[in-house]
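Chemist: make a model of this:
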Amino acid sequence: MATSLTKKDARERATGAPSGRTFFGHPRGLATLFMTEMWERFSFYGMRALLPLYLIAGGPAADKGSQGGGLAMTAATSTAIYSIYLAMVYLLAMPGGWFGDRVWGPRKTVTISAVIIMAGHLTLALPGEGPFFGGLALVALGSGLLKANISTMVGHLYDGPDDPRRDGGFTVFYMGINIGAFAAPLVIGTVGQNYSWHLGFALAAAGMALGLLQFLIGTRHLNPRSSEVPKPLSRAERTSVLRKGLSWLVVAAAFYSVVVLTGTYTLNWALVPITVIGLVIPVAVLLRIKRDRELSDSDQSKMTGYIWFFVAAAVFWMIYDQGGSTMSIFGDTKASGELFGFGFPSSWYQSVNPLWIMALAPVMAWGWMWLARRNQEPSTTVKFAMGLVLIGVSFFVFVVPMAMATGDTKVSPMWLVGIYLIQTVGELCLSPVGLSVTTKMAPAKYGSQMMGVWFLAVTAGDCTTSLLSLAGVDLNGTGIVTMEAALACLAGYAIWMYRKRVTALMGDVR
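Modeler: Predicted structure coming up:
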């Protein structure tokens, strides 16, 4: 994207950024963060597009004649690993934000996280199951560290929450995410799926390297606050954290040493505990906040209302994130790899969602404002209900091509394009509203932590998918897809039916 540079803006000087030039009317530092996030998302979504296909490559779940060299896993195991990976990325966003606030500061945390992500992709580029899981863990860790801190630095560029450019700045930043997500499957997916899986993973590392280079070159344009540690750990706190961390590490090492030495270790010994942890932590965090006696009655009421939104979001993401696993595997094995005479690798399907987002986000934003001017804009609860019903409808539609693709029959790619369209509209109804309502309903005591709580809804949803896969449920069958669709629609109906009660619990938040 071209950079628009104008004369010095007096408002930017208030942020402390040394540069007087602007990026589309925003502080020059936004260009640095925009490009860094774009390349990081390029590496993230490129690897993600390859992940389920690489896991099944060479095995019975892969398409006939597809490239070998993968890990030859079943579709169920592939879906479980993919879901756990996404769940860990969002789960680790909370400790990632903690490191930025208490240990390194946002700028240093982002630099270190970029190096970790790059090392992870390079490890994935090595053949073998051992390097694969090591690389996946590094990418998840680095992504979790980066996710919260780079958004924090975007906020630092503006003169407080009332700066009129702030929302626009995050919108521009969000476009960088989707540009990277759109381009990644087209480049990394093509190379990885058609030529070499490991070369594809290496390209993801190259993308992160470009993002890191861009960040280091442009770091002088960031607000000095981004280098500060807002609330550094005291010596006693640091000692306590290290002691607890080492204790858990020793316990885990001892446990798995016994499992390995007794010859009972299987992949499920790693997958099941991680999945359970991903379900327990969100519940524990919500209960800890809800049971805090220091919260006022108003805050307690808002947290009760927020639990409705959290559960609804978990159901939504449980289905939505299967766009990269269940639907990706279906696209590889049951959908035609040709449209209007043009052949393409199945990893390209992962570019459809970001393309729809870039096309529809401005339209839907305008639509909400148009309705608001007429006092007809749906409430937060109604938008959540709409998002859930739409994600359910998308899976009801998904049942049709699944039923059509019998034997060697392959369906048109337009089925998946249409399903991704319905899911994107649902996402645009629920996701931005969820982020907004989280900040509005957060008790003052937990203001910074609540955004991490919102991401835990994604963790809970993905871990539910993983648990179903590990339990032997065939997520690629029409029966379970129909049940998931019905669950989402029923959840949406419940939110709509109880919208007045939820609105009352929200207090003055709308």
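Chemist: CA only for contacts and neighbour counts going forward, please
Modeler: OK.
Chemist: in the stretch 301-450 of the chain, which spans are helices?
Modeler: 326-333, 352-373, 380-404, 414-441, 450-470 (DSSP state H, counting those that start in this stretch).
Chemist: out of those, nearest to residue 312?
Modeler: Closest approach to residue 312 among these is made by helix 380-404 (7.3 Å; Cα to Cα).
Chemist: what packs against that closest one?
Modeler: Other helices and strands packing on helix 380-404, by 3 or more Cα pairs under 8 Å, 6 or more residues apart in numbering; DSSP states H and E, are helix 297-320, helix 414-441, helix 478-497, helix 499-505.
Chemist: and the shortest one, which residues are buried?
Modeler: Going back to what we said before, that points to helix 499-505. Under the neighbour-count criterion of 16 or more other Cα atoms under 10 Å, helix 499-505 has 499, 502-503, 505 buried.
Chemist: repeat for the longest one
Modeler: Taking 16+ other Cα under 10 Å as the basis for neighbour counts, the residues of helix 414-441 that come out buried are 415-416, 419-431, 433-434, 437-441.
Chemist: I'd like the structure of this one too, to check against the first:
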Amino acid sequence: MASSLTKDAAPQAAPATGGKTFFGHPRGLATLFMTEMWERFSFYGMRALLVLYLIAPASQGGLAFKAATGAAIYSVYNATVYLLAMPGGWISDRLWGPRKTVAVAGTIIMCGHFLLAVPVEMSFFIGLVFIAVGSGLLKANISTMVGHLYPDRTDPRRDSAFTIFYMGINLGAFAAPLVIGTVGQNVNWHLGFALAGVGMALGLGQFLFGTRHLAPVSNVVPAPLRAEERAALLKKSGLWAAAAVVFYAVVLATGSFTINWVLWPLSLAGIALPAFYFAKIRRDKEITADEKSKMTGYIWFFIAAAVFWMIYDQSGSTLTIFASQDTAGTLFGIGFPSSWFQSLNPLFIMALAPVIAVLWVKLRDRNPSTTAKFAMGMIGIGISFGVMMLAQAAATGGVKVSPMWLVMVYLVQTVAELSLSPVGLSVSTKLAPEKYAGQVMGLWFLAVTAGDCTAALTQLIVGNAFMSEASFAIQGAVVALGGVALLMWRKKVIKLMGDVR
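Modeler: From the prediction side, this is the model:
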């Protein structure tokens, strides 16, 4: 999962709000911690079942899609979540404020999960739309409210707060496949999806009950829309919505509609939108030559991140299918459902994140540059698909391979993620032009969208061959060689970055 790391905090001061505390922090942190933990529990629990349900035969209660189509649906869904984080931030800034936006988001997500629990195909896909929209609204704003608890940016508890909050994310992500995955695979798919809805309901209840402990600024709309802006927005939105309705009505009327009419446009849009934003920023005459140079350097990091996420986010699709179809469901005599593999990444993150954070501090002057860390992440994620190539080769002829193959893959991917993801968040803030500081952070999330959309297009084009040894080898080699190229061209990139290192 996209993650972030924070350094150890200095000794704690008195809580900003007085009264009871949460590990020495304002009580509002407990509200946000529990809300995010339950939201991630619902999100990753549903995700653990998504592809498995899509490709399961009708006789087993699934939707019987081909493996490639199921994987593409997953990739586009995941891409849409990150794509909608940008409008989610805008809605908070201009319409509702963070607190109301998160409350609405949690309600939409909860309804989406319960729609998945209805055994009707149309209800299932409407539910996916609800969850994507709600997740986009929530993702952009709940972290902002953590920052609001510490109005003094020099407050020594600030970094510690985000570390605690980050642990909530991974606790939810770790527990979800173990609970929801087990129920969904071993009892009933729709009961598993309903459990995800219950998880979000608990998170929403926690948030609504604990809002009194949040900072007052979280209820403020920073830059409310003027009446004329609101009218123009409604007009434009209505026109685009009408165009989409007319287009798909024609497709449906001609009897040519398939799921590809949704997957292809969304995948192409997810790649085109970041390119549009970069062009817009670089054409802006108000940004300085130095800022323009830094944005050119940032493009290198964006592309590197996109191809990284292209492989990494296949954990919920390609690796899940491999776990289900080609991997033994027992280890040391203990049986388990294939969805449990998705608990490995958050487990490894919780174990390794503090170690790597300390390592970067200990290295001091020998600490690798941002460019080198990105290259390490790309090479690492490429190597993980080299391991997958070997695992797929071992699974030929219907052989079920040892679960340790996937354990190794997830371990390598986690180390690669911790080399690239937190550094990407940091470099996004450092290279962004002052005028576009918030939007460049949104662009960082669009790297996930672009990577997932690239994966979806690949899956749609090559079909079920995306699970072949050749596919793993080609993807892994391309990304690893990209990391080597970044190392070779690092001096050029560093020059474009100016005073940023």
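Chemist: can I get the helices and strands packed on helix 380-404 of structure 1 in a markdown table with distance to residue 378 of structure 1?
Modeler: As requested, these are exported to a markdown table (distance: least, Cα to Cα, whole Å):
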| stretch | distance to residue 378 of structure 1 |
| --- | --- |
| helix 297-320 | 15 |
| helix 414-441 | 10 |
| helix 478-497 | 11 |
| helix 499-505 | 11 |
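Chemist: and those helices: which comes nearest residue 159 of structure 1?
Modeler: Nearest of these (Cα to Cα): helix 414-441, 18.3 Å.
Chemist: still on that earlier bit, pick the most deeply packed of the helices of the stretch 301-450 of structure 1.
Modeler: Per-stretch averages of neighbours, counted by mean count of other Cα atoms under 10 Å, single out helix 450-470 among the helices of the stretch 301-450 of structure 1, with a mean of 25.
Chemist: what's the local residue count around residue 462 of structure 2?
Modeler: By the measure other Cα atoms under 10 Å, the count of residues near residue 462 of structure 2 is 12.
Chemist: alignment lookup: it to structure 1.
Modeler: Under the alignment by TM-score structural alignment, residue 462 of structure 2 pairs with residue 472 in structure 1.
Chemist: quick check: the gap between the closest residue to its match other than its chain neighbours and residue 270 of structure 1.
Modeler: In space, not counting the residues next to it along the chain, residue 472 of structure 1 is nearest to residue 76; the distance is 7.2 Å by Cα to Cα, 6 or more residues apart in numbering. Per Cα to Cα, to the nearest Å, residue 76 of structure 1 is found 15 Å from residue 270 of structure 1.
Chemist: who has more neighbours, those two?
Modeler: Legend: neighbour count by other Cα under 10 Å for residue 76 of structure 1 and residue 270, higher for residue 76 (23 against 11).
Chemist: now the more buried one: which helix or strand?
Modeler: Assessed by DSSP states H and E, residue 76 of structure 1 sits inside helix 75-91.
Chemist: how about that helix, aligned to which bit of structure 2?
Modeler: Against structure 2, helix 75-91 of structure 1 falls on residues 67-83 (TM-score structural alignment).
Chemist: superposed on structure 1, what's the mean shift for the matching stretch?
Modeler: Following the fit onto structure 1, the mean deviation recorded for stretch 67-83 of structure 2 is 0.3 Å by mean Cα distance after the TM-score superposition for structure 1.
Chemist: ok so, going back, which residues does the residue nearest to residue 472 of structure 1 contact?
Modeler: For residue 76 of structure 1, the contact set (Cα atoms under 8 Å, 6 or more residues apart in numbering) comprises 469-470, 472-475.
Chemist: gap between the residue of structure 1 positioned farthest from its centre and residue 135 of structure 1?
Modeler: Centroid-distance maximum for structure 1: residue 262 at 37.3 Å, with Cα atoms, centre = their mean. Residue 262 of structure 1 sits 26 Å away from residue 135 of structure 1, taking Cα to Cα as the criterion.
Chemist: and for residue 470 of structure 1?
Modeler: In this view, residue 470 of structure 1 and residue 135 of structure 1 are 22 Å apart by Cα to Cα.
Chemist: and the residue farthest from the centre of structure 1? What does it align with in structure 2?
Modeler: Aligned by TM-score structural alignment, residue 262 of structure 1 pairs with residue 254 of structure 2.
Chemist: how far away is that match from residue 112 of structure 2?
Modeler: Residue 254 of structure 2 is 30 Å from residue 112 of structure 2, where distance means Cα to Cα.
Chemist: check residue 231 of structure 2 too.
Modeler: Per Cα to Cα, residue 231 of structure 2 is found 29 Å from residue 112 of structure 2.
Chemist: of the two, who's got more company?
Modeler: Neighbour count, other Cα under 10 Å: between residue 231 of structure 2 and residue 112, residue 112 has more, with 28 against 12.
Chemist: how about the more buried one, what's its partner in structure 1?
Modeler: Looks like residue 112 of structure 2 aligns to residue 120 there (TM-score structural alignment).
Chemist: what's the answer for residue 343 of structure 2, then?
Modeler: In structure 1, residue 343 of structure 2 lands on residue 351 (TM-score structural alignment).
Chemist: next up, the contacts around that match.
Modeler: Each residue near residue 351 of structure 1 by Cα under 8 Å, 6+ apart is listed here: 181-186.
Chemist: next, count neighbours for the residue nearest to residue 217 of structure 2 when sequence neighbours are not counted.
Modeler: Using Cα to Cα, 6+ apart and skipping residues adjacent in sequence, the residue nearest residue 217 of structure 2 is residue 148, 6.8 Å away. When neighbours are defined as other Cα under 10 Å, residue 148 of structure 2 has 18 of them.
Chemist: residue 148 of structure 2 reaches residue 219, doesn't it?
Modeler: No: assessed by Cα atoms under 8 Å, residue 148 of structure 2 is found out of contact with residue 219, at 10.3 Å.
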